[in-house]
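> I'd like to go over a predicted model; first the sequence, then the structure.
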Amino acid sequence: MTTLKICTDRTALDLDLVYRFLSEQSSWARGLPRPVFDRAVANSLCFGAYTNGGQIGFARVVTDGATFANLVDVFVLPAYRGHGYSKRLMEAVLAHPDLQGLRRFTLATGDAHGLYARFGFTAPLRPASLMERYFPEIYVYPSS
């Protein structure tokens, strides 16, 4: 297997690549404005996955570092899928020292339930206790 490096070094991130993928190819952040992306990255724990001298994956965690984390923006570029890189990225995220001992670790996914189930993620134990404000088209059709 090709060597995969995963780290949280912000200076190593190819932010243009990550932004292009999220804003143009992802199903969840299409149309994401660059200033919003930059603010999100600045306020999150970000993981880059690298092989062959370039970035091939990304994950971002929003956390207080003590009780709660939310995993977002996880992807491996299409050309690198099917090689176990997403599993290794998830292993690195869950092993990070700042993400240990959390009471709740959440995520939302439309199509990767199998991947996340391998790492102990399940449907909410008490779904009736969860609420959200969700605006899935906010970047495509911003309010005036």
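It's in.
> Every contact and neighbour count from this point should use C-alpha atoms.
Will do.
> In this structure, where's the longest helix?
If you go by DSSP state H, the chain has its longest helix at helix 85-95.
> got a list of contacts for it?
4, 6, 47, 49, 57-59, 75-76, 99-100, 115, 119 (C-alpha atoms under 8 Å, 6 or more residues apart in numbering).
> Next one for the comparison:
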Amino acid sequence: MANDLVFSSEESAMDVDRVHRWLSEESYWARGRTREAHDAAMAGSRNYGVFDGDGGPQLGYARAITDGATFAWIADVFVAPEARGRGVGSRIMQGIIDDLEPLGLKRTALFTEDAHSLYEKFGFQRLTDPESWMLRWGRGYEPSRE
């Protein structure tokens, strides 16, 4: 049930070891991420978690990279496999929206290969002007095109 899910934006609440393990071992986008890179990413972001009740284990994680005034990028959204189907993704996204909305940001963006329907529930839309967006890959990060 969703009512036993607790959202937090408190940095001290995050289970950093668990989150790093999820992302570096189980995600398709951050597989192999070093602990140093993970710690730096968290340090430069607003971090969010969903927990199994008060004091329970962390079930989900996401972060937002933002200037706090005009733009945010939501990244590293992950739900523990054993918690999928419990509404963790929806709870974390609602918490993020509630946290960012008062900032009055012009744009909030994210990238997903498989969770479009989740994000659409929170007002995210597929790009209407993809020709305006550009991307520069860092050295060694360009995806293979098969």
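All right, it came through fine. If you're wondering where the values come from, they're calculated on a predicted model, not measured in any experiment.
> Narrow the contacts of helix 85-95 of structure 1 to those in strands?
Counted as lying in strands by DSSP state E, out of the contacts of helix 85-95 of structure 1, are Ile6, Phe47, Ala49, Gly57, Phe58, Ala59, Phe75, Val76.
> hmm, back to that, which pair in the contacts of helix 85-95 of structure 1 spans the largest distance?
Greatest spatial distance in those: Val76 and Gln100, 23.9 Å, computed using C-alpha to C-alpha.
> the more surrounded of those two?
Neighbours per residue (other C-alpha atoms under 10 Å) separate Val76 of structure 1 from Gln100, with Val76 holding more: 20 against 14.
> Matching the more buried one against structure 2, which residue comes up?
Under the alignment (TM-score structural alignment), Val76 of structure 1 pairs with Val79 in structure 2.
> do the same with Gln55 of structure 1
Using TM-score structural alignment, Gln55 of structure 1 lines up with Gln58 in structure 2.
> Help me confirm that that match comes into contact with Asp52.
Yes - shown here, Gln58 of structure 2 and Asp52 form a contact pair, counting by C-alpha atoms under 8 Å, at 6.4 Å.
> Pick out whichever of these two has more residues nearby.
Gln58 (24 against 18).
> Report the separation between the more buried one and Leu100 of structure 2.
According to C-alpha to C-alpha, to the nearest Å, Gln58 of structure 2 stands 21 Å off from Leu100 of structure 2.
> Same check on Met14 of structure 2?
From Met14 of structure 2 across to Leu100 of structure 2, the span is 19 Å (C-alpha to C-alpha).
> Equivalent analysis for Ser45 of structure 2, please.
Distance, Ser45 of structure 2 to Leu100 of structure 2, by C-alpha to C-alpha: 12 Å.
> now Phe78 of structure 2
19 Å.
> Same question for Ile74 of structure 2.
10 Å.
> what does Arg31 of structure 2 give?
Distance of Arg31 of structure 2 to Leu100 of structure 2, given as C-alpha to C-alpha: 27 Å.
> Out of these two, name the residue with the larger neighbour count.
Leu100 (19 against 14).
> Are we agreed that the more buried one is in a strand?
No - counting by DSSP: H, G, I helix; E, B strand; the rest coil, Leu100 of structure 2 falls outside a strand, being helix.
> Trace Ile97 of structure 2 over to structure 1, please.
Using TM-score structural alignment, Ile97 of structure 2 sits opposite Leu94 in structure 1.
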